[in-house]
Structures are given as C-alpha cells and as structure tokens.
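Asker: Quick one, structure for this:
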Amino acid sequence: MNEDRKKIIALTTYLLSVFILGSLICPLLWEIIHNTPLKNIESIGEASFGKVCNRAFMLVAFGGLWPLAKQLNCTTKDDFGLAIPRKSFLKEFGMGFIFGAITLLCLALFFYFIELRTLKSGPIDERILKGIRKGVVTGIVVGLIEEIFFRGILTRILSRLGTLFMAIFISSTIYAAVHFIKGDSSTNYDVIHWHSGFTYLKSAFGLYADPRFIGSFLTLLTVGIFLAALTLKRGNIALAAGIHAGWVCIIKGNSNVTRTDGDSPYYWLVGNYDKFTGYAAFLWLAIICLGTWFFLEKRNKNCA
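Answerer: Down below sits the predicted model:
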C-alpha cells in the first residue's frame, strides 16, 4: 500500500472514529458526571445530555489528533504550520486577531444598525465585559486548534497528495461541512441507554435539512479557502490563526450581548448555524478576503 493511500485511510478512519467512539462515550461520560462529585459543579452537573454529547465528540477529536499526526508522519512544527519563531508568531497572530476582530465588528454593528440583532435584557456593561472575556478566550482556543488541524495538517497533507487547488478546496469543504454536524445542546432523554449517543448523533445532521444552511456554508467555505491559501502562501498558520481567532471572538462576544430578531425583514441575511454567518457575512467576508489577498500580494511584490 503506497503512502498516499495510507494517509487517506488514516484521515477517513479518524473522522469515523470521532463519530463512533464519541457516540459510545456519551452515555459513559453522562454516568461519570452523575455518579461522581462532578455532579456538584453547577456548570457540569446541570449540563443536558446533548451538551455532554458535544463535549464527548470534542474529547475524542482532540484525543485522536496526535495518533492521526503520527500516522500521517506529521510530528514536526513545520507539519503543524508552527515553523516560525515565537516572537514572530505572536506578532503575526496579534495583527491577524486585530484585523479579524475589526472586520467582523463592522458587520456586527451593521446588523445592530438595521435592527437584525437587538440588545439582550440585563445590565449591558456586565454583558459586554463577559462577552469580551468569552470572545477572546474562545477565539484564541478555536482559532489555534482549528487552524492547526484544518490548515496546518489537513491542507498541507492534501497539498502533497495532489494540486494546491484540490488541497485548498477539499480541506475547506470539510472544514465548512463539519460545522453543521451539530445537535441541539439542550437535548435531554428521560432514560440514557448505551445507544443514546447514536440517537443524538442522528439528530446532529438536522441543520442540513434547513435551506438556510446555504448562506452559512458559503461563509465558512469562503473563509476556509482564504485561510488555507494564506497558510500555504506564508508557510505557517500564525496570521491565519490570528484572523480566525478575531472572527470567532466577535461572533461569540456578540452572541453574549445581542440576539437575532426572528421577525426582522432582514432575517434571511443570516443562516441557521450561529445566527450570524449567512449571505451578508458571505458577501462581506468574500470582499475582505479578496481585498486582503491582493493587498498582501502587492506588498510582497513591492518588497521583492
């Protein structure tokens, strides 16, 4: 069996394992939580079965990253897109974070201006501070993890198996697609069986039944293509991870301060994934990504 085929099998096995092992672990994790002192921790003990399932899938996905990396012979900093001095990484990540946050903050303000999103009830100052903390932490964690896997590992591995266009398109399609495998975190069952995780997993594909997923899918596909091309062009994930983190920061922080008005005549502008990405975000970020790419290309030519 040639090396390329082994890598494809390893990637396929990893994805299947996340769903199968994650589903099997869900009931076990539920039992551990409710039969140990963990149940006394409010944020854990009161979690619904759906939320426990989401965490189980994440644990399996994260736990399988290193075995997958070894199977793909991706164990160096370069393989993870991290072959860049720490000082330079932090500088580029920081610049990317600020850029990503500002560009998506403009869209968030636009949604607020047209009253598509309105302020949630409660002390606004407290919500803003909590939203900033939640946004920054979540943004950095998600930005780094997703960029290491989707751009640092997946895109770069695929680029060795075929053309750059194929690598960018396939990795970006997978990146966009997995975001919609998402069950309702409030899902709960009266009785938990060993197969309850599979029952929950079956419902996790429900977002695809709603045509509104198209706008969000196009948004994620667009940014995926941009971040993948940026990573391959620069040879590391620093700038891409920073931009990604900035975008996630605004989405998560904004969701803590505002809510989407389902009765707004502009409701069609957002999709069904996070009530933020959608046709408006697709158009805005497509312009931002294209403009940024041409700016970087022009600057590189001037510096050559």
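Asker: all contacts plus neighbour counts: C-alpha atoms, from now on.
Answerer: Noted.
Asker: continuing past the helix ranked longest in the chain, what's the next helix or strand?
Answerer: If you go by DSSP state H, the chain has its longest helix at helix 3-34. Tracing the chain past helix 3-34, the next element assigned as helix or strand by DSSP states H and E is helix 42-45.
Asker: Sequence B follows; please return its structure for comparison with A:
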Amino acid sequence: MRITAVFFSYLLICLVLAALLTYPVMATGYLDEDPQRVMGRLAQVFILLGLWPFLKRLQLADRRSLGYGIQGHAFRRAVALGWFEGVAILLMLALALVALEIRLPDADLELWPYLAKKALQALIGGLLIGVLEETFFRGALYTAIRRCDGVASAVVWTALLYMLVHFMKPSGLPEGVPFDWAGAWQMFGSVFIDVFQWKHLSSMAALFMVGVFLALVRERTGHIAWGIGLHAGWVFVIGVTRRMTDGNPEAPTAFLVGSYDGIIGWLAAVWIGLLALVFWGWTRRERSEEA
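Answerer: I've put the predicted structure just below:
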C-alpha cells in the first residue's frame, strides 16, 4: 500500500504541475488544442521527464527491476509472440461483440488506404503504449511492491492503480464556462470526480482484470516482454475494431461494453479474468511438475 501511494503521489504531482502550466501555455495563443488535451499532454511530459530520477531514488533504475532482464533476442521474440496472442485474444472478443450486434460493421468504411493507415497507427501506438505502461506498472511498480509485500499485493495494487490512471484524465469545461485559472483548476478537479461515475464501473472491472492478467504474466515469466506484446496486440485490435465498426446502444446486450472505448466492459472482464485464471493454474501445474 505504501509503495503504491508513493507511485500515485508521483503521478499526482505531475498532474498538479500540468494544471499549473496549462493556462499560461494556452494564454500564449501558440496552441490550437482543447485545454483538457493540453493538460493531459503536459502531465505525460512531466511523468517522462521525472521518471528516471524517481526510479533511481527508489533503487529501481536497472534492467531487471524494470522487467528487461533477459537477452535482446529473447525479449524481442517474447514481444512478437505476445503480440500475436494478444491479437487473438481481443479478436475473439471483437467478433463476439459483432455477433451480438453490440458493434455493427461500418457500411461507409474506406478499406484502402484509410484502414491500412489506421492499422499502422494502431500498431505503432500499441507498441508505444505497451512499452511505456508495462515498464511503469508491471516493471517498476510491480517490482517495488513485490519486494516489500509479496506477489498477491503486487498483483492487486498494480492492477488497481493501472485501472484508476485510465480514468484520471481532465475533461472539458461545461459550455459557457471560460478557460482561465479557475477553469484550469475546475478541469483538474474533474479528474477525481469522473473516476467515481457509475457509468465507468464495467470498464473499470475490465481494466482491473487486464492489470491482473498482465501482472500474473510478469510474475511467471520474470520480465515484461510478453506483457508488452499482449498489451500492444490488445490496443491494436481495439483501434482497428473502433474504426471498422460502430457502437450500437440499442442492442439488447449493449450493457456488456462500457463507456471507456465501446469495446471493453463486463464481457471483456469475464473473458480476460477467465484467461488469467487458466493461465495461473496452467503455469502453477507446470512448475509443480518441474519440481
């Protein structure tokens, strides 16, 4: 719990710095972006700038602690294998959503070159997200908690913080509210209010199970390469699916997806949770047989 609070505090400080800087940056007139987008990007910049000193302070700034403690060729092979498995896992979910008419094929979709471009963006974006998030959550954070409190705490707390961070994002101001210093702090406050909205519950459950699964993979493999591949493959399928299909809120089973991205929700939580359970049982049996 204490280590998780330290990592959460680091993220919170970066967000506070972003809130302090957003209004002066927007006041320059050089950026033609929504204020909430600027605040979010500034927070990410502060996180990246301060990450290495932060990790060094916690004695986590080494390859093994960050989950990179295997040879380069083995690491790359594990990422590639994980990516294909991640695509297969989320593709089954996407096909189920289409079969249930929760998502409908986009009749106006331009297959080429639009889809190819979006697929490439999803591939690159997925790999970047996989590397950054796995290094932070299943690398540094997992190692820090496991050293102090053991496997169970590391799995639960990394999954919980991973889930929360996905919803701690600045939202736009209500119509008619000007963006000034007061508006900037109102946006900052919305980060914590939005987390507790009931509509996010199913998406939170899904992301928590994703975090549990990835943490179990980290524990069993001893590195984050496979997790990076899985993560990147999931992001890829979500990105492509959202561009090839449209959400159908009128479907009788529409409640199975949440508000986060129209893909994950209760169905994803059950599917990923089941896979996590099977994976843990299978790897435990293998280890007992080896012993």
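Asker: quick one: the helices in the stretch 1-150 of structure 2?
Answerer: For the stretch 1-150 of structure 2, applying DSSP state H, counting those that start in this stretch gives helices covering 2-27, 35-57, 72-99, 116-133, 142-149.
Asker: closest one to residue 278 of structure 2 among those helices?
Answerer: When the helices of the stretch 1-150 of structure 2 are compared by Cα to Cα, helix 72-99 sits nearest residue 278 of structure 2, at 13.3 Å.
Asker: In structure 1, what stretch matches that closest one?
Answerer: Mapping helix 72-99 of structure 2 onto structure 1 (TM-score structural alignment) gives residues 86-113.
Asker: Stretch 225-235 of structure 2 too?
Answerer: So stretch 225-235 of structure 2 sits over residues 238-248 in structure 1, by TM-score structural alignment.
Asker: got the angle for the longest helix of structure 1 vs helix 49-63?
Answerer: 140 degrees (axes from the mean of the first three to the mean of the last three Cα atoms, to 10 degrees).
Asker: Just the buried positions in helix 3-34 of structure 1, please.
Answerer: 7, 10-11, 14, 17-27, 29-30, 33 (16 or more other Cα atoms under 10 Å).
Asker: quick revisit: quick one: buried residues of the match of helix 72-99 of structure 2?
Answerer: 89, 92-97, 99-105, 107-108, 111-112.
Asker: if we can go back for a sec, just send the helices of the stretch 1-150 of structure 2 back as TSV, with distance to residue 244 of structure 2 too.
Answerer: Supplementary listing: those in TSV, determined by distance: least, Cα to Cα, whole Å:
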stretch	distance to residue 244 of structure 2
helix 2-27	34
helix 35-57	25
helix 72-99	11
helix 116-133	10
helix 142-149	35
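Asker: For residue 286 of structure 2, find the nearest of those helices.
Answerer: helix 72-99 (18.8 Å).
Asker: roughly how far out does the closest one sit from the chain middle?
Answerer: Relative to its chain's centre, helix 72-99 of structure 2 lies at 15 Å (Cα atoms, centre = their mean, to the nearest Å).
Asker: With stretch 212-224 of structure 1 instead?
Answerer: Put simply, stretch 212-224 of structure 1 sits 12 Å off its chain's centre (Cα atoms, centre = their mean).
Asker: residue range for that stretch in structure 2?
Answerer: Taking TM-score structural alignment, stretch 212-224 of structure 1 hits residues 199-211 over in structure 2.
Asker: residues of the matching stretch that come out buried?
Answerer: 200-211.
Asker: Take the residues you listed and keep only those in helices.
Answerer: 201-211.
Asker: Looking at the helices of the stretch 1-150 of structure 2, spot the one closest to residue 173 of structure 2.
Answerer: Of the helices of the stretch 1-150 of structure 2, nearest to residue 173 of structure 2 by Cα to Cα is helix 35-57, at 8.3 Å.
Asker: With structure 1 overlaid, how far apart is the closest one on average?
Answerer: Here the mean offset of helix 35-57 of structure 2 against structure 1 after fitting is 1.5 Å, by mean Cα distance after the TM-score superposition for structure 1.
Asker: What span of structure 1 is that helix aligned with?
Answerer: With TM-score structural alignment as the criterion, helix 35-57 of structure 2 aligns to 49-71.
Asker: Out of the ones in helices among the buried residues of stretch 199-211 of structure 2, which comes closest to residue 221 of structure 2?
Answerer: Out of those, the member with the shortest distance to residue 221 of structure 2 (by Cα to Cα) is residue 211, at 15.4 Å.
Asker: In structure 1, point out the residues matching stretch 124-139 of structure 2.
Answerer: Using TM-score structural alignment, the partner range for stretch 124-139 of structure 2 is residues 137-152.
Asker: quick one: buried residues of that stretch?
Answerer: Buried residues in stretch 137-152 of structure 1, counted by 16+ other Cα under 10 Å: 137-140, 142-144, 146-152.
Asker: give me every residue that touches the aligned residue in structure 1 for residue 251 of structure 2.
Answerer: Applying TM-score structural alignment, one finds that residue 251 of structure 2 aligns to residue 264 in structure 1. Contacts for residue 264 of structure 1 were tallied using Cα atoms under 8 Å, 6 or more residues apart in numbering; they are 115-116.
Asker: any idea whether residue 264 of structure 1 is helix, strand or coil?
Answerer: coil (DSSP: H, G, I helix; E, B strand; the rest coil).
Asker: where along the stretch 101-250 of structure 2 do the strands fall?
Answerer: Under the criterion DSSP state E, counting those that start in this stretch, strands of the stretch 101-250 of structure 2 are mapped to 103-105, 245-247.
Asker: what would those look like in TSV with mean neighbour count?
Answerer: Shown next, in TSV, are these (neighbours: other Cα atoms under 10 Å):
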stretch	mean neighbour count
strand 103-105	19
strand 245-247	19
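Asker: Just put these in CSV and tack on distance to residue 289 of structure 2.
Answerer: Shown next, in CSV, are those (distance: least, Cα to Cα, whole Å):
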stretch, distance to residue 289 of structure 2
strand 103-105, 43
strand 245-247, 45
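Asker: Please compute how far the match of stretch 124-139 of structure 2 lies from its chain's middle.
Answerer: For stretch 137-152 of structure 1, the distance to the chain centre is 7 Å (Cα atoms, centre = their mean).
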